[in-house]
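Trainee: Predicted model and sequence below, questions to follow.
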Amino acid sequence: MSNSIGEKFRITSFGASHGPAVGAIVDGCPANLELTAEDIQKELDKRKPGTSGVTTPRKEADEIQILSGIFEGKTDGTPITGVIFNKNQHSKDYSMFKNTPRPSHGDYGWMMKYGNYDYNGGGRGSGRITIGHVIGGAIAKKLLKTQNIEIVSHVVQIGDIKAKPQDFNTIKENIEKNPVRCGDADAAGEMEELILSKKEEGDSVGGIVETIAVNVPAGLGEPVFDRLDGDLARILMNIGAVKGVEIGLGFDVAAHTGSEINDAYQIDDGKVTTKTNNSGGIVGGMSNGMPIVSRIAVKPTPSISKCQDSIDLEKMENKKIEIKGRHDPCICPRVTVVAESSTAIILADHMIRSGFIHPSNLEF
């Protein structure tokens, strides 16, 4: 089972949804990066459950404990281990699924591949495992900040409600003011109403989350394998519930001609830029210095309280089920920080690999 990602800056996540704890080991962070538990906690607070009506009512403080890797307020070059203890598991909610795979979950694949499957809350396959992404991403964001690189993720669509485009700073400001974490304040209210209406119906709704990274230097990534867009697509697609990834215009390129969407280069205030950014900041597998823009399509939460069809694998017969646990009516608001963190992990890794950040000591 693969539980790690990254080459120079490497994240290994561990734990299960209803196990004793979840967390991550971050290996490859250079020494002398100022880092505290509060830096990581700030990011974890964005994804913890029970914070609003549009999230699961499961209550978890998600308080980080750092076990290694920090000495006197700075990283020391050794693996950073962060752990969060689960304190509000309701495993009894899942006992009926021991032999009954839930629709559109990974249960059946786990059963067939591993046999011994922790079905409580989805076990290792739960969205709760993204805590490891956020721990790694918090450290990566702090590392990238030393190079003036900033990343923000925001919800741009819920159901058929779409946000209007906003500039980077407006997005940063607005997402902290609404529970949907949408950069368009007007659309955010409509999105919240839609999510709550689906929650009332015992249903769920999907959407799209966009991530923007600014001040990324040109030259990250490789032209064939280890392409920057390939690595970003890989980590974003590895987030549970994500069913599609776009860079720049993404699938919209199919409806245009080259003359319509080619990004023409220009000299702007003594710097090389492009007049448009339809490529999303990545061309030929490498960054070109423009903002890196990606979007993920997030499916509706498959755990819904409506009656659904399934099977009993022990009796080998069809079965009706109702999922009684505590679930998000929409995954998008809490997945924003996961997408942000995942992007930061890949960018930090490539910054080290490409020589923009020293691999051992930030003071060199």
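Mentor: Cool, the structure landed.
Trainee: going forward, measure contacts and count neighbours with C-alpha atoms only.
Mentor: Will do.
Trainee: Where does the residue sitting furthest away from the middle of the chain sit: helix, strand or coil?
Mentor: Ranked by distance from the centre of the chain (Cα atoms, centre = their mean), the top residue is residue 315, with 37.9 Å. Following DSSP: H, G, I helix; E, B strand; the rest coil, the label given to residue 315 is coil.
Trainee: How about the one 3 residues further on?
Mentor: Following three-state DSSP, residue 318 is assigned to strand.
Trainee: tell me which strands and helices the longest helix seen in the chain is in contact with?
Mentor: Criterion DSSP state H: the longest helix present in the chain is helix 332-353. Applying 3 or more Cα pairs under 8 Å, 6 or more residues apart in numbering; DSSP states H and E, we find helix 332-353 packed against helix 37-47, helix 131-145, strand 150-158, strand 207-214, helix 228-237.
Trainee: which residues are in contact with the third one?
Mentor: Residues from elsewhere that reach strand 150-158, judged by Cα atoms under 8 Å, 6 or more residues apart in numbering: 141, 144, 162-164, 168, 171-172, 175, 180-183, 191, 194-195, 205-215, 332-333, 336-337, 339-340, 343-344.
Trainee: Go again with 6 Å.
Mentor: The contact list for strand 150-158, computed with Cα atoms under 6 Å, 6 or more residues apart in numbering, reads 162-163, 181-182, 191, 206-214, 336, 340.
Trainee: what sits against residue 40?
Mentor: Contact analysis of residue 40 by Cα under 6 Å, 6+ apart lists residue 138.
Trainee: at 10 Å what do you get?
Mentor: Neighbouring residues of residue 40 by Cα atoms under 10 Å, 6 or more residues apart in numbering: 63-66, 82, 134-139, 141-142.
Trainee: take a look at this one as well, against the first:
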Amino acid sequence: MGSNVRYTVFGESHGQAIGGVLDGMPSGFRVNLPEITKWMERRRPGQSEITTRRTEQDIVNIISGITNEYTNGGPIAYYIENSDAISEHYSELEFKPRPGHADITMYEKYGSHRAFAGGGFSSGRLTASLVAAGAMCMQVLDGLGIDIVSYIDRIGDVSLNAETKFDQDYPYSFKTRIPDNEKDNEAHQSIIRAMGEGDSLGSSIQTEVRGLKPGIGEPYFNSMESEISRMMFSIPGIKGIEFGRGFGFSGALGSQVKDEMYVKDGGVGFMANNNGGILGGISNGMPVKFRVAVKPTSSIRKEEKTVDLRDMTDSAIRIQGRHDPCIGIRALPVVQTSTAIVILDLIMTGGFAKKVIS
């Protein structure tokens, strides 16, 4: 994925390791390895009572591309070991696809030789690799004065409606990543109830890219919206996206959502940001704002109807294994860091990143 900053991923949920290759990073940039670890910890499984009990250390092992903490111009290759996979939980699922998962579509495309344990290479486990690459890109963006802030604004029927201003780290001080004490507690209790009933909850994640200069992005097929959307839909579980007011535009009058302009400090300022900082696929200098919908975890404890692919008969399963009751909590840093990959690629494509290396 990407034009100038290119990212690829490899591995499987229950394989020996997962990993990735990040190519196109500028040479001579100092990579803060503890900062990568911080982001890996935020996504890491087994971190609380409301996340999966699978326990992985998620240590990023650099193979190439970084010498003495500095990028050397070559592709940055790395791997992350899988140490706590229990494939026995999936033995029944070889021929009984889980509803809501990619099991059946993987079977239709790859046949009986597909990797089915843990979802194979379609598993959310591979997003750990995405976070590692994105954490590196975020450091480059930080040098350009660009900050990416994400938070959960809804879990189940608990919503945070008021917009609030805070820094990148603040949402991670809350159990559910909803940055409001009252809503955080409500959402936590909702998750506990859903777990007790063998069920799961959906969520939505708000993201804001601050400090982005106007003129970044390409019109039409490589617009900022299309590139961000492409990345977001590469994250398992994300089923919808909107920019700025998004679907709210459909019920508005044109006079209500104009984003009128005025002269500000010798340049152009905007009186509102209904369009989420993007016009014609190109940044306008306002914060880029988008929201993604994360579906409830498909693996739940309730009995579900499916088919037995061996004899094509109706069947049922009760899924074993360890799964997140609300995947949005651990998807949050994935959305945040993967956004950095897209933004850095668009900046490099437009030739705006010359001052990264001093």
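Mentor: Received, thanks. This structure is a prediction, so every number in the text was calculated from the model and none was measured.
Trainee: hang on, the earlier thing: can you list which of the contacts of residue 40 of the first structure carry over to the second structure?
Mentor: Retained in the second structure: 63-64, 134-139, 141-142, out of those (criterion both residues aligned by TM-score structural alignment, their matches' Cα atoms under 10 Å).
Trainee: Please convert these to CSV, extending it with neighbour count and distance to residue 310 of the first structure.
Mentor: Converted to CSV, these look like this (neighbours: other Cα atoms under 10 Å; distance: Cα to Cα, whole Å):
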residue, neighbour count, distance to residue 310 of the first structure
63, 18, 37
64, 20, 38
134, 29, 33
135, 31, 35
136, 30, 36
137, 29, 37
138, 27, 39
139, 26, 41
141, 27, 42
142, 20, 45
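Trainee: quick one on the thing from earlier: so which of the contacts of strand 150-158 of the first structure is the most crowded?
Mentor: For the contacts of strand 150-158 of the first structure, the largest number of neighbours (other Cα atoms under 10 Å) sits with residue 182, at 34 neighbours.
Trainee: Are we agreed that residue 104 of the second structure is in a strand?
Mentor: No - Residue 104 of the second structure is assigned helix when assessed by three-state DSSP, not a strand.
Trainee: what residue of the first structure takes the place of it?
Mentor: Residue 104 of the second structure maps onto residue 108 in the first structure when the alignment is built from TM-score structural alignment.
Trainee: residues near that match, how many?
Mentor: Neighbour tally, residue 108 of the first structure, other Cα under 10 Å: 17.
Trainee: do you know how far the closest residue in space to it that isn't next to it in sequence is from residue 93 of the first structure?
Mentor: Distances taken as Cα to Cα, 6 or more residues apart in numbering place residue 101 nearest to residue 108 of the first structure, at 5.4 Å, with adjacent residues excluded. As judged by Cα to Cα, to the nearest Å, residue 101 of the first structure and residue 93 of the first structure stand 14 Å apart.
Trainee: These two: which is more packed in?
Mentor: When residue 101 of the first structure and residue 93 are compared for neighbours, residue 101 comes out ahead with 21 against 14, by other Cα under 10 Å.
Trainee: Assign a three-state SS to the more buried one, would you?
Mentor: Strictly by three-state DSSP, residue 101 of the first structure counts as coil.
Trainee: got a list of what it touches?
Mentor: With contact taken as Cα under 10 Å, 6+ apart, residue 101 of the first structure is in contact with 107-111, 119, 310-313, 321.
Trainee: For burial, what's the neighbour tally of whatever residue of the second structure lines up with residue 65 of the first structure?
Mentor: Mapped onto the second structure by TM-score structural alignment, residue 65 of the first structure lines up with residue 61. Residue 61 of the second structure has 12 neighbouring residues, counting by other Cα under 10 Å.
Trainee: what do you get for the one 10 residues further on?
Mentor: When neighbours are defined as other Cα under 10 Å, residue 71 of the second structure has 19 of them.
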